[in-house]
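**Q** the sequence and its predicted three-dimensional model are supplied below.
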Amino acid sequence: MDNLDSAALDCLAALADEGSFEGAAQRLAVTQSAVSQRLRVLESQLGRPLVVRARPLRLTPAGQVLLRLARQWQALRVDAAAELGLPLPRLKMPIAVNADSLATWVLPALDALVQQEETLALELLVDDQAFTQEWLRDGSVLGCVSTGREPLRGCSAQALGVMPYGAFVSPAFLAQRLPQGLHEGNVAAMPFIVFNRKDDMHQRWVERAMDLRAPRLLERHVPSSEAFMQATLMGWGIGVLPLLQVRAALERGELVALRPQAQVPVALYWHQWTLKAPSAAPPLLDRIGQALLAQARCDLEPPPAA
């Protein structure tokens, strides 16, 4: 492990990002044979395969371990170059966030940093908040917004705050489909808008609002937070949405809350790899975390007590 070549680690990261030798070669501005050679050297040093040569290729468990090292090494190189006043290498900074946070408070949080760091190649990857931590575990990202409270080994975790969710419908849907309101007798026949197959927020809300266990609900899948909101406004069904996202629509009378007292609180945490900075200056990854934490303190409800 002491003599691993940084260029070979860059090669492994490019293979993970691009999913092919051709894409990695284009990313690194080298030939495909050079990519293959660097990978072979790395695999020889470790004595095990690092990628599964498929379409698209994927990393082996050993490759995922080295990918984490590659991501951290790249981030530290950028921080060292900034501290020394050297030209900054272009760094892809992959961060995993949940779609609802991306649609509400994450972009404002990162705006000043993105405007300041001209060479920052930020990559925001979207997944359900209960699954983003897996991206961090396998080295695909350097940080994530997650509902997981406990940090992974080698990582730190900070409480961001709580996003409460409620159920909302358009006034037309309420008048046509729910003149007597939503209750145990009609909930199974009402369409709920759902983000994707991982999304169980609608079930969690029904369980909390009506004390029903494992309800079987009619679902209409809309895999985009913005389109999800639009589908709710158009009367496609009941949307279980973050209060932060619907506040303006409620004030304009475009949406109506169902059982407003029934809310699902979702506590969010920022997880990141712990990188040792070459100086007292905060590394770029730390600055991203600080920006997210500051915005979350403004937009989210206070985090739960430790």
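**A** Perfect, thanks for sending it.
**Q** please count neighbours and contacts with C-alpha atoms only from this point.
**A** Fine.
**Q** now the end-to-end length of stretch 97-108.
**A** Terminal residues of stretch 97-108 are spaced 14 Å apart (CA to CA, to the nearest Å).
**Q** any idea how far that stretch is from the chain center?
**A** 9 Å (CA atoms, centre = their mean, to the nearest Å).
**Q** likewise stretch 221-233?
**A** 18 Å.
**Q** so what's the residue nearest to Ala189 when sequence neighbours are not counted up against?
**A** In space, and not counting its chain neighbours, Ala189 is closest to Leu218: 6.5 Å by CA to CA, 6 or more residues apart in numbering. Counting by CA atoms under 8 Å, 6 or more residues apart in numbering, Leu218 touches 188-192.
**Q** likewise Leu241?
**A** Taking CA under 8 Å, 6+ apart, we find Leu241 in contact with 165-168, 229.
**Q** which SSE is immediately downstream of the one helix or strand it maps to?
**A** When elements are assigned from DSSP states H and E, Leu241 belongs to strand 238-242. For strand 238-242, the following helix or strand on the C-terminal side (DSSP H and E) is helix 243-251.
**Q** hold the first one in mind and look at this next one:
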Amino acid sequence: MEISQEGLQTLAAVLREGTFDAAATSLHITPSAVSQRIKALETSVGRVVLRRTKPATATPDGELLVRLAKQWELLREETRSELMGSGTADQDSARIHLPIAANADSLATWFLPVLARMHHEHPVAIEVVRDDESQNTRFLRSGEVLAAITSDPLGIRGCTTRALGSMRYLPVATPDYVARWLPDGPTAAALSRAPMVLFDRNDYIQRDVLTTLAAQPVSPPISYIPASTEFHLAVELGVGWGAVPEVQIADALGAGRVIPIVDHHVDIPLFWQYWKLSSPILDALTDLTVAAAAEHLVPPPDRLR
């Protein structure tokens, strides 16, 4: 079985860009050449590696080849960096591209210092793809990223999963908001009228909290604030109630600018999933991520440690 680097590169481009035409543009070749390379790769391995959908997706066998493509790309860049040496004038231009996925709340609270330390200690240029923690596994499956913070404990084929701990969320609002909209507490009737803040339409955390509090379907007026810091500021300004990370809202709680709308919290387990690569750079990022999570998150159950 012959697996060409050209074929792997083309497969990764199609999955990253979503279509043959877009992949052709990124590779500076024709769509016909992309198609020929993918067919040659499939003939070589004797497997279908792509689902010809829009966007294109990898088959299970294609996911294995994407892992190989990313492994080759990362190891090639690490080797080039080592060959150039840490004292050369071209050190900055030789930084290793490291694509990962993270959720907004982690970036806003505990994960950004991890990335800063990586940049200080290693010759990397980290690209962060940001989405909800429940959505990030798709970036791993497509080969777009090498590692991701997710809320999915189920391992992806070819990936290692590490439990990080849980981020604790508290449903809060301003005292004036509670007095106006929830004077008798978060009853179903009150929650159906009380304005609510969501991060975006994939924000299952807020919807799960609402379902738990209301115990029946309700449809409150919703404001969407798709940025972590601005989300909790919107709650502090009385735009609506929302479940905010405890570490983010602690100062406002202490100062009385917000209060809990109910004696209840939600713990969202987070996991670090990464491709099984023999990579010192990825190993270093994993170690820093796990250590920072142990310091800032609610510890995982013993069975997940």
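**A** Thanks, I have it. All figures in this text were calculated on a predicted structure; none of them were measured in a lab.
**Q** picking that back up, buried ones in the strand holding Leu241 of the first structure?
**A** For strand 238-242 of the first structure, burial by neighbour count (16 or more other CA atoms under 10 Å) applies to 238-242.
**Q** for stretch 32-41 of the second structure, same thing?
**A** Buried residues in stretch 32-41 of the second structure, counting neighbours by 16+ other CA under 10 Å, are found at 34-35, 37-41.
**Q** of these, closest to His264 of the second structure?
**A** In terms of CA to CA, no member of these lies closer to His264 of the second structure than Ile38, at 52.2 Å.
**Q** the closest one: which element?
**A** Going by DSSP H and E, Ile38 of the second structure is part of helix 31-45.
**Q** elements contacting that helix?
**A** The contact analysis (3 or more CA pairs under 8 Å, 6 or more residues apart in numbering; DSSP states H and E) places helix 31-45 of the second structure against helix 5-17, helix 20-27.
**Q** taking those together, which one is wrapped up most tightly?
**A** Mean neighbours per residue, mean count of other CA atoms under 10 Å, is largest over those for helix 5-17, with a mean of 22.
**Q** got the contact list for whichever residue in the first structure pairs up with Thr160 of the second structure?
**A** Under the alignment (TM-score structural alignment), Thr160 of the second structure pairs with Ser156 in the first structure. By CA under 8 Å, 6+ apart, the contact list for Ser156 of the first structure reads 271-274.
**Q** and the strands in the stretch 101-250 of the first structure, which stretches?
**A** Along the stretch 101-250 of the first structure, the segments classed as strands by DSSP state E, counting those that start in this stretch run 120-126, 143-146, 155-169, 191-194, 218-221, 238-242.
**Q** out of these, nearest to Leu250 of the first structure?
**A** strand 155-169 (9.1 Å).
**Q** contacts only, for the equivalent of Leu255 of the first structure over in the second structure.
**A** Using TM-score structural alignment as the criterion, Leu255 of the first structure maps onto Val258 of the second structure. Residues near Val258 of the second structure by CA under 8 Å, 6+ apart: 172-175, 236, 252.
**Q** which of the residues you listed lies closest to Ile29 of the second structure?
**A** Proximity of those to Ile29 of the second structure (CA to CA) peaks at Glu236, which lies at 51.6 Å.
**Q** mind checking the SS state of Ala101 of the second structure?
**A** strand (DSSP: H, G, I helix; E, B strand; the rest coil).
**Q** residue in the first structure matching it?
**A** Superposed on the first structure with TM-score structural alignment, Ala101 of the second structure falls opposite Ala96.
**Q** follow-up on the earlier one: the strand holding Leu241 of the first structure to strand 155-169, inter-axis angle?
**A** Relative orientation of strand 238-242 of the first structure and strand 155-169, computed by axes from the mean of the first three to the mean of the last three CA atoms, to 10 degrees: 140 degrees.
**Q** and Leu27 of the second structure, how far is that from Pro55 of the second structure?
**A** Applying CA to CA to Leu27 of the second structure and Pro55 of the second structure gives a distance of 17 Å.
**Q** likewise Thr212 of the second structure?
**A** Thr212 of the second structure is 35 Å from Pro55 of the second structure, where distance means CA to CA.
**Q** let me see the contact set for Val194 of the first structure.
**A** For Val194 of the first structure, the contact set (CA under 8 Å, 6+ apart) comprises 200, 202, 219-223, 228, 239.
**Q** show me what it lines up with in the second structure.
**A** Applying TM-score structural alignment, one finds that Val194 of the first structure aligns to Leu198 in the second structure.
**Q** could you do Pro215 of the first structure as well?
**A** When the second structure is aligned by TM-score structural alignment, Pro215 of the first structure is paired with Pro217.
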